[in-house]
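Asks: The sequence and its predicted three-dimensional model are supplied below.
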Amino acid sequence: MATLLLVRHGRTTANASGILAGRTPGVRLDERGTEQAARAGARIAGVPIVALVTSPQERCKQTSKAVLDAQVAAGRPLLKPQTEKAIAECDYGEWQGRPIKELAKDPLWRTVQAQPSAVTFPGGESMVTMQHRAVSAVRRIDAAITAEHGPNAVWVAVSHGDIIKALLADALGLHLDLFQRINVDPASVSVVRYAADRPYVLSSNTHDGDLSWLTPPAKAKGRGSRKPAADAGAVIGGGAGPGADGS
């Protein structure tokens, strides 16, 4: 299957002021967040991507633009971003727009930390629903991209902290109640491959470093496209890393 780069949006004015933005309109990247998005875009520019899917929230669209602009700067065609409501921010209901320090005093806060699967935000959605919609959408899109572009294709999804944590928990085979053990910072890049046997988390919450090792291998003359090594199953002992088979 294809390889997915999960990108969280850069820091926002709400992040910086300790407000739970949720789906509040008009929440944009602050100066630092704009710089973070540009840096993430520059890292991803080392890899040719075939598609970019974004949450409808403005901060994600801004981050998506930085990623796509960096692709163009690297000499690649301009891609049109696809908006996907299923990877939108969690619907926090009545919690939306309130200070984090205030929410931390709510009895529900402890449940959010210890047993997210039991949480339904007042006037909003449950965390189980949040995970289900995001996982279903990402797996569906990944399968479609693989069918169109082949198993070596790389694509990007720009979303939110809790959404990406829920996707990583699913890929790691973790119960949702353990997803708070995963950290996803602003403008971080995580890498998942949905292989035929199971998902593989190739990296998570990265901020720096070369991503060109994800570049699809060139087709050998007279041969078909090589399948990613992970599709053959996990290598006992850990393997020799990307490109070790001569690619």
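Replies: Received, thanks.
Asks: hey, let's count contacts and neighbours off CA atoms from now on
Replies: Fine.
Asks: Tell me where this structure has strands.
Replies: Along the chain, counting by DSSP state E, strands occupy 3-8, 51-54, 82-83, 154-159, 189-194, 199-206.
Asks: do you know which of those lies nearest Ala114?
Replies: Shortest distance between Ala114 and the strands of the chain, using C-alpha to C-alpha, is found for strand 199-206: 21.4 Å.
Asks: ok, structure two:
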Amino acid sequence: MILVRHGRTTANASGTLAGRLPGVMLDERGLEQARKAGERIAPVPLALAVTSPMERCQQTLSGILDGRVGEAVDLPKVVVEDGLSECDYGEWQGEKISALTRRKLWKSVQTQPSAVTFPGGESMAAMQARGVEAVRRHDAAVTAAQGDSAVWLCVSHGDVIKAILADALGMHLDLFQRLHVDPASVSVVRYGEGRPSVLATNTHAGDLSWLAPNPAAKKGRKSSRRRNDDAVVGGGSGPGDGLDKV
């Protein structure tokens, strides 16, 4: 699973917590960030593309997929997934971040997010639960349909992606603020038979072609079991060594 946060928005640039407000769009820098993320992902065949319903995420996905038009690759099916929507910040949305830092609840958001419910909104624990359920459901469906080497794309929001990464890392939600997920950054998670493996977090550059399935594997072919997720003692020799396909 390739996780991409939406590109920079007008709200990000002005220091405003957009939340689920309508009409929050990518600014010029955000559009460029989405295009560059698309260039990185272009060498990887995508079995599916799933996006938050928020406009900024759908814009980002369009920017990523636009570079594939005319290429000798099939565009993936696109699914809009409510479970990957922005956290419902309730009364906080639309407020300036600088003002929110003075709220009593701000400290809890930083140190004990598992106990936080935004006034008039949802809890951070509920946000994590729905986000994790959504990506695991889509991952299982892609694996069942196209095999355990299939790669799919997920476009969502900073806190949602951090919560998904925390789950994959086995981190308590109260530690998820240690993670950083910048606009249009790319993170990669593989859900194995026994445990998830986090292959990359918050990356902005670099070749992603190593994620492409082995050309020798037939499209749609299913393995008898999921890819081995055992850790190689000593760290292994990196992508392409074949040890992750044992």
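Replies: The structure has been received and is ready for your questions. A quick note: this is a predicted structure, and the numbers were derived from the prediction, not measured.
Asks: what TM-score comes out when they're superposed?
Replies: The TM-score (TM-score structural alignment, normalised by the length of the second structure) is 0.94; 242 aligned residues with a C-alpha RMSD of 1.9 Å.
Asks: related to what we said a few turns ago, would CSV of the strands of the first structure with distance to Leu174 of the first structure and mean neighbour count be doable?
Replies: CSV is the format used below for the strands of the first structure (distance: least, C-alpha to C-alpha, whole Å; neighbours: other C-alpha atoms under 10 Å):
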stretch, distance to Leu174 of the first structure, mean neighbour count
strand 3-8, 18, 28
strand 51-54, 24, 23
strand 82-83, 27, 16
strand 154-159, 20, 26
strand 189-194, 14, 23
strand 199-206, 12, 17
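Asks: looking at those, which is closest to Ala234 of the first structure?
Replies: strand 199-206 (8.8 Å).
Asks: The closest one against the second structure, how far on average?
Replies: Compared with the second structure after fitting, strand 199-206 of the first structure has a mean deviation of 0.3 Å; criterion: mean C-alpha distance after the TM-score superposition for the first structure.
Asks: Return the residue of the second structure aligned against Ala114 of the first structure.
Replies: Aligned against the second structure by TM-score structural alignment, Ala114 of the first structure finds its counterpart in Thr111.
Asks: ok, its match to Arg103 of the second structure distance?
Replies: Separation of Thr111 of the second structure from Arg103 of the second structure (C-alpha to C-alpha, to the nearest Å): 14 Å.
Asks: Which one's more surrounded, the two?
Replies: A count of neighbours by other C-alpha atoms under 10 Å puts Thr111 above the other of Thr111 of the second structure and Arg103, at 15 against 10.
Asks: can you count the residues close to the residue lying closest to that one once chain neighbours are set aside?
Replies: Nearest non-adjacent residue to Thr111 of the second structure, counting by C-alpha to C-alpha, 6 or more residues apart in numbering: Asp174, 6.3 Å away. Counted with other C-alpha under 10 Å, the neighbours of Asp174 of the second structure add up to 19.
Asks: Mind putting the strands of the first structure into a markdown table with distance to Ala147 of the first structure?
Replies: Shown next, in a markdown table, are the strands of the first structure (distance: least, C-alpha to C-alpha, whole Å):
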| stretch | distance to Ala147 of the first structure |
| --- | --- |
| strand 3-8 | 13 |
| strand 51-54 | 13 |
| strand 82-83 | 17 |
| strand 154-159 | 12 |
| strand 189-194 | 13 |
| strand 199-206 | 17 |
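Asks: can you tell which of the ones you listed is closest to Pro217 of the first structure?
Replies: Shortest distance between Pro217 of the first structure and the strands of the first structure, using C-alpha to C-alpha, is found for strand 154-159: 11.5 Å.
Asks: got the angle for the closest one vs strand 3-8?
Replies: Relative orientation of strand 154-159 of the first structure versus strand 3-8 (axes from the mean of the first three to the mean of the last three C-alpha atoms, to 10 degrees): 20 degrees.
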